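give me the fold of what follows.
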Amino acid sequence: MQLPEDLDPELVARLVDSGGGELARRMEIEFLEFGAARSVARMPVEGNRQVVGLLHGGAHLVLGESLGSVSSAIHAGPGRYAVGIEINATHSRSATEGFVVATCEAISLGRTLCTHQTSIRDGSGRLLSTVRMTNLLRDA
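Purely as a prediction, here's the structure:
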């Protein structure tokens, strides 16, 4: 896992100790890179499929929200936290096997709001989903 050097030590401890949270662990999300402007993770399709064998649309949202929330928390900095206030996804194609890779990039990093867009791609680099999330930044 690649972490920025100036990251809040308390946030680092929470990320490392929790593995990104209970749901992220259950879905076997592997965080590869963290930052306010860009974060990357991967997730297996197996274990996250819906009844007809496709990667569940909700799994795309969990992956996008996991990255968007952490990226916003990094931007918020010490003594502040991020709260998701809006999320949406556009699903372009499906995956049935392998891993998906999610790249989360900042659209806007403000003082009170952050918006990130996450592109989720299959092993061949084809776009599966685009997830956009907005977080409200609050003082602790």
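
use CA for all of it now, contacts and neighbours both
Noted.

and Leu67, what element?
helix 57-76 (DSSP states H and E).

tell me the buried residues in that helix?
If you call a residue buried by 16 or more other C-alpha atoms under 10 Å, then helix 57-76 has these buried ones: 57, 59-76.

second chain to compare with the first, below:
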Amino acid sequence: MFKEIFTLDAINDLSQNTLLEHIGIQFTEIGKDYLIATMPVDSRTHQPMGLLHGGASVVLAESLGSLAATMTLDPDLQYCVGLDINANHIKSVRTGLVEGKATPLHIGKKTQVWEIKISNPNKELVCVSRITLAIIDKKHA
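You can find the predicted model right below:
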């Protein structure tokens, strides 16, 4: 499903000098039809009460969904942009690492929809998110 040019090293290199690097997001696994990344829960990702900030969860979700969608495309011909994202925050986290896993719900010619589930180290669901992306042909951009 994913183009072979995308390796863990290559996608983690894309994060250099970005928000992802700043908050510590690391892509850790590329599966047949999924992408996994981790994010630390610390001062970079806390809200004022010392809990994982919901916005940080959305950053992880959008990063996973957008990159997973991109990995299905020929980067010389197409790219994707987010149209909509939502998130349901289910369980709080104060410390440690959370893990997000993006799986496709719809892979179309013009749109893609991905579900991202974020869990704590005990594999308890912290957040579930869905992102819709538009696929843009570079010749029309």
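
what's the TM-score once they're superposed?
Laid over one another, the chains give 0.87 as their TM-score (TM-score structural alignment, normalised by the length of structure 1), with 135 aligned residues with a C-alpha RMSD of 2.1 Å.

re earlier: start and end residues in structure 2 for the helix or strand just after the helix holding Leu67 of structure 1, please.
Per DSSP H and E, helix 57-76 of structure 1 leads on to strand 80-91 as the next helix or strand towards the C-terminus. Alignment of strand 80-91 of structure 1 against structure 2: residues 78-89, by TM-score structural alignment.

what's the average distance of that stretch to structure 1?
Superposed on structure 1, stretch 78-89 of structure 2 shows a mean distance of 0.3 Å to its aligned residues (mean C-alpha distance after the TM-score superposition for structure 1).

my read: Thr111 of structure 2 touches Ile131, true?
No: counting by C-alpha atoms under 8 Å, Thr111 of structure 2 stays clear of Ile131, with 10.4 Å between them.

contact partners for the residue of structure 1 positioned farthest from its centre?
Relative to the centre of structure 1, the most outlying C-alpha is that of Val52, 24.8 Å out, by C-alpha atoms, centre = their mean. Applying C-alpha atoms under 8 Å, 6 or more residues apart in numbering to Val52 of structure 1 gives no contacts.

which residue in structure 2 aligns with it?
Under the alignment (TM-score structural alignment), Val52 of structure 1 maps onto Met49.

how close does the residue nearest the centre of structure 1 sit to Cys104 of structure 1?
Residue closest to the average C-alpha location in structure 1 (C-alpha atoms, centre = their mean): Leu67, at 1.8 Å. Here Leu67 of structure 1 is placed at a distance of 6 Å from Cys104 of structure 1 (C-alpha to C-alpha, to the nearest Å).
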